[in-house]
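> I'll drop the sequence and a predicted model, then ask my questions.
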Amino acid sequence: MVWHYSSNGTFSGRSAYHLALSRASSAGSSSMSTRSKVWRAIWQARVPNKTKVFSWRAIRNILPTAQNLQRRVALSNFRWFVIAAQFSSVEDWLSHLSAQLSATDFDLALMICWSIWWSRNLKSVGKDFLYPQQVIDFARSYLSAYNSYSSVPAHSPLGIQSVWLPPPPNCVKLNFDGAVLEEGRAIGVGVAARNSAGNLLAWRSLRLAQGGSALVAEAYAAREALKFAWHHRWPLVLIEGDCVSLLHRISAAHMDYSVVGPLVSDIKALVHKFESVSFLYVRRSGNCVADFLARLALNLDGDVASLPPGLHNVLIGDLAK
């Protein structure tokens, strides 16, 4: 199957976006100019992709809100609040914000909107939620962390983060790394989960019998990090590694038909289970704990249960940097 609206014949969100704009424009929509501006502002915002998707769904009124769900099924304890406002729609409101705010403040506004949505979802399932000021503080810290980390370098890793940095509050960062035994006879997987204080929450050091290249080992490690996070029910996670090639493959919209393709597909499928997942790139010097655990696994048989000697010193070294 070929997508005829991109140069390489592969479907992408960007090509679909431009196709939708061109078709709406040719249809003579009176609101096309405004819609184009607000969509462009959202597309160019320096926020996580999930926040852009959330904003787009809010504009289209296709978020699974109680009001929208009530149209499909009868909900018990259904309530909604009507708020008087000068804007007739979310699109008009976001258009106003994009015109009045600086790019940085508009990014923060989108992040706050997503954070409110995320917090309300937690409340709807009986979990702890954030109060208004906590929502704003969380949005600021999350956006700051997102912009501080470079998720995937486009070409050279020069100037990219080279030390381990803690995640924002209420978020867990999982560093992963893979190692290969000589002649590719086995793979070692290392995963370390830490919170905003730098405390080690959990870790994994696992030897896999199958062989493979360094890229395959990294893919197994990334998949293990997501499975590990899902096992612990952490809804908001950052997955950080030092393999540029793998991170590019994970972020790509098209199918990967290489030897790591099935693993990349598994990783993308696991991502959808979480409230929020972001992939980050760090130099090897900032991935020491996961590297230690991956290499440790090569000298062991199976999983490691007790805290290995030397791990504490590596953790202290990360924080000292």
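On my side now, so go ahead.
> CA atoms for contacts and neighbours, from now on please.
OK.
> for the stretch 101-250 of the chain, what spans make up the strands?
Taking DSSP state E, counting those that start in this stretch, the strands of the stretch 101-250 of the chain run over residues 172-180, 187-194, 200-208, 236-241.
> okay, those strands, which one's buried deepest?
Most buried of those, by mean neighbour count (mean count of other Cα atoms under 10 Å): strand 172-180, with a mean of 29.
> how about residue 173, what does it touch?
Contacts for residue 173 (Cα atoms under 8 Å, 6 or more residues apart in numbering) come out as 166, 167, 193, 194, 195, 237, 238, 239, 240.
> Put this next to the previous one:
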Amino acid sequence: MSQVYKAVYFSHSSLWEAKKGGRPSYAWSSLNKLAGFWKRIQRGFSKVVDSQTLAQFCTLCYIFWEARNALIFHRAAPRLELLLAREASLLVPPATRPPMTSTWSPPGTDIIKMNFDASWRNNAASGYACVGRNTEGEIMAAATAPLMADFSPLLAEASAFKWSIGLAMDLGFWRVCMETDCLSLYQAWHKKEVGCSYLFLILTDCRLLAPGFAYFDVSFVKRSGNKVADYLGRHSEAFGQTVWIEEVPHKG
């Protein structure tokens, strides 16, 4: 039910910034009265704590109330990691949808753009590919690697992301922009949610590696702007684990 409320009433804001809206349900009208309560608390405690701390406190109270109801009515024992993930989803606004860029664009000065992709063949992941280009569009390096694990499409893209970060480090590219054509991966990265799934574990590893760069960013481009990495990924089984410096293999 909480997901329905978020989708209908505050899909682009937090719970505490939600408006009552037109023709709200009785349940939502009651919940929305928390906004007035929130404002009174904020006025009273504004000189004691900052608004962010207060928002976190009120959100935790709401989450504990949800957990209490789940325990009493559904016999569902609360789990700390799920409570923290719930807090993050309420406090952090959804990631901004990226511009739908259809063509490859050059990175900034002294930055290497690493376009990566995970390829699928016969409904199974087959390999990774990555292409690094400078601000002039010149290819600085390219690489492929076969993928032996049985991953879902999103996990394969996340694994390719982590592999490409390691590749950039090995090549000595310390100012990079990692670019993907997987919108779900891009949004998962920028939401910075907490979780225990394999996807979140992979992204956590990537977040630990990112501070090792002098510059690190993640961007999105449509598949039409990621053609080179897509081609290399589809032929990664034939190329094997290979790295090309300042070139890519020609179509044969």
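Thanks, I have it. The structure presented is a predicted model; accordingly, all values stated were derived computationally and were not measured.
> And the contacts of residue 173 of the first structure, which two are furthest apart?
195 and 240 (13.1 Å; Cα to Cα).
> before we move on, the earlier item: specify which member of the contacts of residue 173 of the first structure is nearest to residue 71 of the first structure.
Once Cα to Cα is applied, the member of the contacts of residue 173 of the first structure that ends up nearest residue 71 of the first structure is residue 237, at 32.7 Å.
> aligned partner of that closest one in the second structure?
With TM-score structural alignment defining the correspondence, residue 237 of the first structure maps onto residue 176 in the second structure.
> Which residue is the nearest non-sequential neighbour of that match?
Nearest non-adjacent residue to residue 176 of the second structure, counting by Cα to Cα, 6 or more residues apart in numbering: residue 112, 4.8 Å away.
> My guess is the one you found contacts residue 177. True?
Yes. Using Cα atoms under 8 Å, residue 112 of the second structure is in contact with residue 177, at 6.3 Å.
> With distance to residue 268 of the first structure added, can I get the strands of the stretch 101-250 of the first structure in a markdown table?
Below are the strands of the stretch 101-250 of the first structure laid out as a markdown table (distance: least, Cα to Cα, whole Å):
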| stretch | distance to residue 268 of the first structure |
| --- | --- |
| strand 172-180 | 16 |
| strand 187-194 | 18 |
| strand 200-208 | 21 |
| strand 236-241 | 13 |
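> any idea how far the match of residue 237 of the first structure is from residue 47 of the second structure?
From residue 176 of the second structure across to residue 47 of the second structure, the span is 43 Å (Cα to Cα, to the nearest Å).
> now for the strands of the stretch 101-250 of the first structure, which one comes closest to residue 134 of the first structure?
Across the strands of the stretch 101-250 of the first structure, closest to residue 134 of the first structure is strand 236-241 (Cα to Cα), at 15.6 Å.
> Run through who's touching the closest one.
Contacts for strand 236-241 of the first structure (Cα under 8 Å, 6+ apart): 167, 170-177, 222, 225-226, 229, 247, 274-283, 287.
> List only those of the residues you listed flagged as buried.
167, 171-177, 222, 225-226, 229, 247, 276-283, 287 (16 or more other Cα atoms under 10 Å).
> Just the ones in helices from these, please.
222, 225, 226, 229, 247 (DSSP state H).
> Now for the first one: which residues touch it?
When contacts are counted by Cα under 8 Å, 6+ apart, residue 222 of the first structure is found next to 176, 177, 239, 241, 267.
> How about the contacts made by the equivalent of the second one over in the second structure?
Yep, that's residue 177 of the first structure we're talking about. When the second structure is aligned by TM-score structural alignment, residue 177 of the first structure is paired with residue 117. Contact partners of residue 117 of the second structure, counting by Cα under 8 Å, 6+ apart, are 128, 129, 130, 157, 160, 161, 180, 181, 226, 229, 230, 233.
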